[in-house]
Every structure is written in structure tokens, then in C-alpha cells.
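sequence unavailable; structure follows:
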């Protein structure tokens, strides 16, 4: 689910980038975009997608040791976070005997266990897949509609892993 957020952040501007007027505004926006991209995700908000509107820029405070300025800013942004029970689409990128791994938006690790694919059997081979009696295939590159069973935040990687199922109506490959 996409979430609109309002975030207060501090933006660090090196002394050589401090100028007046539009150049300072540009430096603040560029640094904010860099910081937003590098932060990646948080447990509470999910993945940072994009800042949208820079609402306010506070008065900068100079750090005496470095000569850099810290500007408090408030901006709106968009984040993406999966919630339990949500139905989404993902693309299969790994197939194993015990299940498949999907990608959906910024989520790189969504696990769909073979136990949550009723009616599908593992077909080993060079291009392993899961197939049901109607010849419907779950293979690398297939798009699958799934329901989110749970998500887990991994602090070290600063990302999430999600568990999925297709054991409900209108779910599965399409």
C-alpha cells in the first residue's frame, strides 16, 4: 500500500554549497533527495519511494568544527509498505523445491511456500516450475497475484521479507 507521509529531517549542506537564494534551495533539495534515496526504508513507514513537496526549510545552524550547515526541513513523501491481508502482484525470480521467491515493487524477497500453493506440484528440471492440473505454471518471469500473510523487518539489511499465499479465490499466476 502506498502511504503519504510528512517527514521532518535535517539536511546537511557543506560550506562550499552554501549560497543565497535559489542555489541554496537547490543544494537543500539535492541533498534531501540523496538522503531519501540512501535511507531506503524504515520499519514503521516501509520503503521510501519519493519525496513530493518540500513544505518548509528552517534556519540553518552552522557546525563550528566543519563549517557545514544543518537545515531542518519538513517535506511530504510517498512510502510503500505491505500489510497482512493485502492482495498484490509479484514476479517470480527464483524457483525451489520448497517454494518460489517473488519481487513486488521495492520488495525483493517475498516467499511463497509450496504449502501455500494448493494443487500445484513441483516440476524439476532446467527450468523448474510449479504446475497445477490445468497446466497453470508458476515459473521464473510469471506474474502471480498473492495475499500477504506476514512481513518481517530485517534491521541489518534495512528491508523487509514477506510471506505470501495463493490459497484463496482469484489468486495465482495470470
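Received the coordinates, thanks. Just so it is clear, the structure is predicted and the values come from calculations on it, not from any experiment.

every contact and neighbour count from this point should use C-alpha atoms.
Fine.

neighbours of residue 21, how many?
A count of neighbours around residue 21, defined by other CA atoms under 10 Å, yields 8.

got the contact list for residue 58?
71, 72, 73 (CA atoms under 8 Å, 6 or more residues apart in numbering).

okay, it and residue 124: tell me how far apart.
As defined by CA to CA, to the nearest Å, residue 58 lies at a distance of 60 Å from residue 124.

can you name every helix or strand that the host helix or strand of residue 76 contacts?
Residue 76 is part of strand 69-80 when elements are defined by DSSP states H and E. Applying 3 or more CA pairs under 8 Å, 6 or more residues apart in numbering; DSSP states H and E, we find strand 69-80 packed against strand 2-13, strand 46-57, strand 61-62.

pull out the buried positions in that strand.
For strand 69-80, a neighbour-count test (16 or more other CA atoms under 10 Å) marks 69, 70, 71, 72, 73, 74, 75, 77, 78, 79, 80 as buried.

quick one, it and strand 46-57 angle?
140 degrees (axes from the mean of the first three to the mean of the last three CA atoms, to 10 degrees).

go ahead and name everything in contact with strand 69-80.
1-15, 18, 28, 45-63, 106.

who's in contact with residue 173?
Counting by CA under 8 Å, 6+ apart, residue 173 has contacts 136, 137, 138, 142, 143, 144, 145.

quick check: closest non-adjacent residue to the fifth one.
Closest residue in space to residue 143, ignoring its immediate chain neighbours: residue 91 at 4.5 Å, by CA to CA, 6 or more residues apart in numbering.

quick one: residue 32 from residue 70, how far?
From residue 32 to residue 70 the distance is 12 Å (CA to CA).

which neighbours do the two share?
Joint contacts of residue 32 and residue 70 (CA under 8 Å, 6+ apart) are residue 11.

put this next to the previous one:
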């Protein structure tokens, strides 16, 4: 299931996951609601710390806790492991997808865009139809139709490649303006 944010027109994915949540014995409470709150709090902390995965993209939000299974005591530590099923919202750029990003860095050979949680989307000058680099204190790219790409401008682009950097848990992508209805948005 995909959800579309009307303002930024970025595609998000809704995923169902099953994770094990581990609680230290001292965090356990006999009262059911307090235990449930502790499990959900720990799930949220683990979710935020994970940041992203190659298959699902960036982890943005837990939307629904579907079920919390029976706890199992770990023999060595005494911690209790709870299987938790939940749904979440993720963001992943896919090759061939048309997205929008905001220009945040301009170089002689192209621009870098921020697109949702992804900050490393490179748009090479070679993939920007007839745009020319204009140097100066605030450099920009301009084409023959006076269309301007500068810092802060929203650009609609085609994703032509993406990769996941496991160590940093970030995605990098390469975009193109070659195609209909791509480029700066008025």
C-alpha cells in the first residue's frame, strides 16, 4: 500500500514487520497497561535507532502495533523477549520513479537534492537537458528558456539509480531531468 504526501509528492510505503523486543527484568511491571507501554516504548526506541534497511528504506514511523506475543525469559540475562507485530511507514526511492527534491548544494558538475529523509540525490549536469552552470557567489543552473535551478528550488526528477550504504544506513541516488514534465517546479 502506498501513501502520497500532497505537499511534497514523495511516495511512502506501509510495511508490516515482526520484531523481538527485549525488556530488562527490572522494567517489567505486573500491571498489563504498564507492561504494554514499556514494550511499545522500547519498540519505538529500537525503531528509531535502526534508521533504515536496504529492503525497506528509511524507517519513518510506527503506525499500528498489531500484536504483542507472550514473553519468553532469556536464561543467561533474565531479560524478557516479546515478539511484536506492527505496521510502519517507510520511504524508499525506486529506480524509474519520479520524485521531487529540494536543491541544497550546487557544484559545477551538478546539484544535490534532499528528497524526504534522503539527502544525497545527485543530479549531474549531463542529465539536465541544456542547463548550463552559472558561477558566482550564489551559483545556479539555467537553460535557454530561463528556467533556473538554484538552492531552495523544488525539482521533479527521475530516479535512475540508487544504492544503500550499510555502514551509515543511508541511501544515495542519481537522478535525471531527461523526460517530460521534469525540472524545476514553479
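Perfect, thanks for sending it. Please read these numbers as outputs of a predicted model, since none were measured by experiment.

rebuild the helices and strands packed on strand 69-80 of structure 1 as JSON lines, extending it with mean neighbour count.
Below are those laid out as JSON lines (neighbours: other CA atoms under 10 Å):
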{"stretch": "strand 2-13", "mean neighbour count": "17"}
{"stretch": "strand 46-57", "mean neighbour count": "17"}
{"stretch": "strand 61-62", "mean neighbour count": "14"}
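
between those, which one is closest to residue 169 of structure 1.
Closest to residue 169 of structure 1 of those is strand 2-13 (CA to CA; 24.0 Å).

give me the distance from the helix or strand that the closest one is followed by to the chain's centre.
Beyond strand 2-13 of structure 1 in the direction of the C-terminus, DSSP H and E gives the next helix or strand as helix 22-39. In terms of CA atoms, centre = their mean, to the nearest Å, the centre of helix 22-39 of structure 1 is set 20 Å apart from its chain centre.

and residue 161 of structure 1, what element?
strand 159-165.

which residue numbers in structure 2 go with that strand?
Matched against structure 2 by TM-score structural alignment, strand 159-165 of structure 1 falls on residues 170-176.

got the buried residues for that stretch?
Neighbour count says stretch 170-176 of structure 2 has 170, 171, 173, 174, 175, 176 buried, by 16+ other CA under 10 Å.

with stretch 127-136 of structure 2 instead?
Buried residues in stretch 127-136 of structure 2 (16+ other CA under 10 Å): 127, 128, 131, 132, 133.

hang on, the earlier thing: what range in structure 2 does the strand holding residue 76 of structure 1 sit on?
Counting by TM-score structural alignment, strand 69-80 of structure 1 corresponds to 80-91 in structure 2.

now do the strand holding residue 76 of structure 1 against strand 2-13, angle only.
Going by the same axes, to 10 degrees, strand 69-80 of structure 1 makes 160 degrees with strand 2-13.

strand 69-80 of structure 1 vs structure 2, average distance?
Here the mean offset of strand 69-80 of structure 1 against structure 2 after fitting is 1.0 Å, by mean CA distance after the TM-score superposition for structure 1.

what about the alignment partner in structure 2 of residue 126 of structure 1, which SS state?
Alignment note (TM-score structural alignment): residue 126 of structure 1 maps to residue 137 of structure 2. Following DSSP: H, G, I helix; E, B strand; the rest coil, we place residue 137 of structure 2 in the coil state.

residue 137 of structure 2: how many residues sit nearby?
With other CA under 10 Å as criterion, residue 137 of structure 2 counts 6.

and if you look at residue 166 of structure 2?
For residue 166 of structure 2, using other CA under 10 Å, the count is 11.

residue contacts, it?
53, 54.

hmm, what's the outermost residue in structure 1?
residue 64 (37.1 Å; CA atoms, centre = their mean).

in a strand, that residue, correct?
No. Assessed with three-state DSSP, residue 64 of structure 1 is coil; it does not lie in a strand.

ok, now how distant is it from residue 54 of structure 1?
27 Å.

quick one, which of the helices and strands packed on strand 69-80 of structure 1 is nearest to residue 101 of structure 1?
Comparing these by CA to CA, strand 46-57 comes nearest, at 18.8 Å.

now the closest one on structure 2. Mean distance?
Using mean CA distance after the TM-score superposition for structure 1, the mean distance for strand 46-57 of structure 1 is 1.1 Å.

which residues in structure 2 does that strand match up with?
Against structure 2, strand 46-57 of structure 1 falls on residues 57-68 (TM-score structural alignment).

and the matching stretch, how far out from the chain middle?
Worked out by CA atoms, centre = their mean, stretch 57-68 of structure 2 lies 14 Å from the chain centre.
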